[in-house]
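K.L.:
quick one, structure for this:
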Amino acid sequence: MPLPEPRTDDNSTADLTGVIRARRRQVWRRRLQLIGAVAGVLVIAAVLWFSPLLALDKVNVKGSKLVDQDKISESVLGSDGGTPLPRVRPGAVEKAVLEEFPRAKEASVHYAGPRSLNITITDRDPVLAITTSDGYQLFDDEAVDLGTVKKAPKGVTVLEESAGSPDQKTVSAVIRFMAGLRPSLRSDLASIHAKDEKNLAGVIDTGEAKAKVAFGDSTSASLKMRTALQLAADGRTEIDVSVPSVPVTN
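P.N.:
As a prediction, this is how the structure comes out:
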């Protein structure tokens, strides 16, 4: 007796095929949606990248007393004005500002709306004022010329004339000495003068003690200043700390 032939379920096969096709359509639908979203983002990015609607036309500058803020604004607009804001790189603007305006120590640039930038300037701090015929020429601890003012700023040590205007080596030695002092020590040095780069001297004035001090060269500035202040506090009025480990007093 012949065996019965296997039974084929045509309906089950058709259902499985339909499910596979539906899943394929769903996968392709999602892929097309993703492609469309990416294309949309690229179109928007292209519009923002090239659109004159976002062209830089305003630069707000604040924080500086040593640099003309209007000149900074004019400079940035001169180089980047009309450029769509997404193409303006804050880091590049900061670098350009510091190169063109060396009296600025730091420049912080941020986007401020669709067509403008905000720039905050941190000025260099003067540590030395040199007497001139026009007033006082200011320098920071990196020997950057900060310009001339009529009156020396409060807390800035004045390099007084010592047999004529000091040469560049002497000025550099004084600035190195000042740069080696912490602000708290620097503020107690009322004035300084120099015969040459190896013979620096000054007057310390803490409000409670005052003394004339010979510092010698520009090395070990903080140690020399601390030693002089201790001796001045003990009532010494003439102090030589050229060799700080062996100070000489009168």
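K.L.:
only C-alpha atoms for contact and neighbour calcs from this point on.
P.N.:
Noted.
K.L.:
contacts only, for the residue positioned nearest the centre of the chain.
P.N.:
In the chain, the centroid-proximal residue (C-alpha atoms, centre = their mean) is E106; its distance is 2.5 Å. By C-alpha atoms under 8 Å, 6 or more residues apart in numbering, the contact set of E106 is 94, 98, 121-123.
K.L.:
give me that answer again for 6 Å
P.N.:
E106 is in contact with 121-122, counting by C-alpha atoms under 6 Å, 6 or more residues apart in numbering.
K.L.:
kindly report the same for G63.
P.N.:
By C-alpha under 6 Å, 6+ apart, the residues touching G63 are 120-121.
K.L.:
ok so, going back, that's a helix at the residue nearest to the centre of the chain, yeah?
P.N.:
No. Secondary structure of E106 (DSSP: H, G, I helix; E, B strand; the rest coil): strand, not part of a helix.
K.L.:
count of neighbours near G36?
P.N.:
Per other C-alpha atoms under 10 Å, the neighbour tally for G36 reads 12.
K.L.:
do the same with the one 10 residues further on
P.N.:
Using other C-alpha under 10 Å as the criterion, A46 is surrounded by 11 other residues.
K.L.:
ok, now how distant is it from D57?
P.N.:
20 Å (C-alpha to C-alpha, to the nearest Å).
K.L.:
how near is the closest residue to G180 other than its chain neighbours to D240?
P.N.:
Closest residue to G180 apart from its sequence neighbours, by C-alpha to C-alpha, 6 or more residues apart in numbering: A221 at 5.4 Å. A221 is 13 Å from D240, where distance means C-alpha to C-alpha.
K.L.:
I'd like the structure of this one too, to check against the first:
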Amino acid sequence: MSHTATRSPRGLDSSASRFRERALARRRRPWRRALATVLVLAVLAGAGWVLGWTQVLGLRDVEVVGVGGREARRVEQLVDVAPGTPLVRVDTSAVEAAVRQRVTVAEVSVHRSWPGTLVVDVVPRVAAIVVKNPAGRLQVVDATGVAFGTVKKAPKGVPVVTATGSRSMRPEALQAALALLRDLPEDLAGEVSALRVSSADLVTFTLRGHTVIWGGEAEPERKTRVLRALLTTKAKVIDVSAPDTPVTR
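P.N.:
Reported below is the predicted structural model:
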């Protein structure tokens, strides 16, 4: 005799209930995803509004680093950004361009420091030589040939360059003087004084009590080797402008 198993009404009701719950869950899932997406977008939009259109994270302070005192104040005056401007909307490239117009500034970079500071990092020009102009004024010039100020007295260790034979120093003559100091070894360059430039091909200077006729920019290494050897002599004048045939007297 065989028996057929029958499911109780309670079991049938339980299965049907689970089926309906799964079906409802499947129908609700897309709506939940959509709602979550809407909430995320709303949060992002709110954050963007706070960042870009309110003063919550607006400009409160300009910090100048790399220089101090009066120079820092002059740089800060070039930062034309209204207080309260959302920091994220500040055009840092425009600020850099404005600060770079100051002749004493060699390089500049600008970055944001949250929550409300704009940092202006300045690299100032450094004096390489001081040029004595025809009126007797001392003009400070950096290693690239840019004049960026006048002084009453040359800074310590910075040689004074005088143009001879003309009313003012021509650019090529100025470059010849800078090339000399760049090409000389540090131990010699630091002792150069009374640097005179007649032309780009005739640079003379005083070194360890000797008057040195250097000439132009050509063959600096060979000239240096010859000069070192002749500095040990008692010659008052050392001419290495033609290093293969140096002259002393």
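K.L.:
still on that earlier bit, verify the contact between the residue nearest to G180 of structure 1 and M178 for me.
P.N.:
No. Shown here, A221 of structure 1 and M178 do not form a contact pair, counting by C-alpha atoms under 6 Å, at 7.4 Å.
K.L.:
longest helix in structure 2, please.
P.N.:
Longest helix of structure 2, by residue count under DSSP state H: helix 9-53.
K.L.:
ranges for the helices of structure 2?
P.N.:
9-53, 69-77, 92-100, 171-183, 186-189, 220-230.
K.L.:
pipe these into JSON lines and attach distance to V247 of structure 2 per row.
P.N.:
Output for these, formatted as JSON lines (distance: least, C-alpha to C-alpha, whole Å):
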{"stretch": "helix 9-53", "distance to V247 of structure 2": "72"}
{"stretch": "helix 69-77", "distance to V247 of structure 2": "48"}
{"stretch": "helix 92-100", "distance to V247 of structure 2": "47"}
{"stretch": "helix 171-183", "distance to V247 of structure 2": "19"}
{"stretch": "helix 186-189", "distance to V247 of structure 2": "20"}
{"stretch": "helix 220-230", "distance to V247 of structure 2": "10"}
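K.L.:
around the closest residue to T83 of structure 1 other than its chain neighbours, count how many other residues there are.
P.N.:
Using C-alpha to C-alpha, 6+ apart and skipping residues adjacent in sequence, the residue nearest T83 of structure 1 is A55, 4.9 Å away. Neighbour count of A55 of structure 1, defined by other C-alpha under 10 Å: 22.
K.L.:
then A214 of structure 1?
P.N.:
A214 of structure 1 has 24 nearby residues by other C-alpha under 10 Å.
K.L.:
cool, A106 of structure 2 as well?
P.N.:
Neighbours of A106 of structure 2 (other C-alpha under 10 Å): 18.
K.L.:
so it sits right up against R125, yeah?
P.N.:
Yes. A106 of structure 2 lies in contact with R125 (C-alpha under 6 Å); the separation is 5.0 Å.
K.L.:
returning to what we had before: next one: the residue nearest to the centre of structure 1 from L98 of structure 1, what distance?
P.N.:
On the measure of C-alpha to C-alpha, E106 of structure 1 and L98 of structure 1 end up 7 Å apart.
K.L.:
which one in structure 1 is aligned with A200 of structure 2?
P.N.:
Aligning on TM-score structural alignment places A200 of structure 2 opposite E197 in structure 1.
K.L.:
pretty sure that match contacts A173?
P.N.:
Yes. Here E197 of structure 1 reaches A173: they are 5.4 Å apart, a contact under C-alpha under 6 Å.
K.L.:
between these two, what contacts are shared?
P.N.:
With C-alpha under 6 Å, 6+ apart, E197 of structure 1 and A173 have no common neighbours.
K.L.:
A221 and D240 of structure 1: who's more crowded?
P.N.:
Neighbour count, other C-alpha under 10 Å: between A221 of structure 1 and D240, A221 has more, with 23 against 20.
K.L.:
re the thing from before, which one is the match of A200 of structure 2 nearest to, not counting chain neighbours?
P.N.:
Nearest non-adjacent residue to E197 of structure 1 (C-alpha to C-alpha, 6+ apart): T170, at 4.2 Å.
K.L.:
then K62 of structure 1?
P.N.:
Closest to K62 of structure 1 by C-alpha to C-alpha, 6+ apart is T120, at 5.1 Å.
K.L.:
now for Q33 of structure 1: what does it line up with in structure 2?
P.N.:
Matched by TM-score structural alignment, Q33 of structure 1 corresponds to A36 in structure 2.
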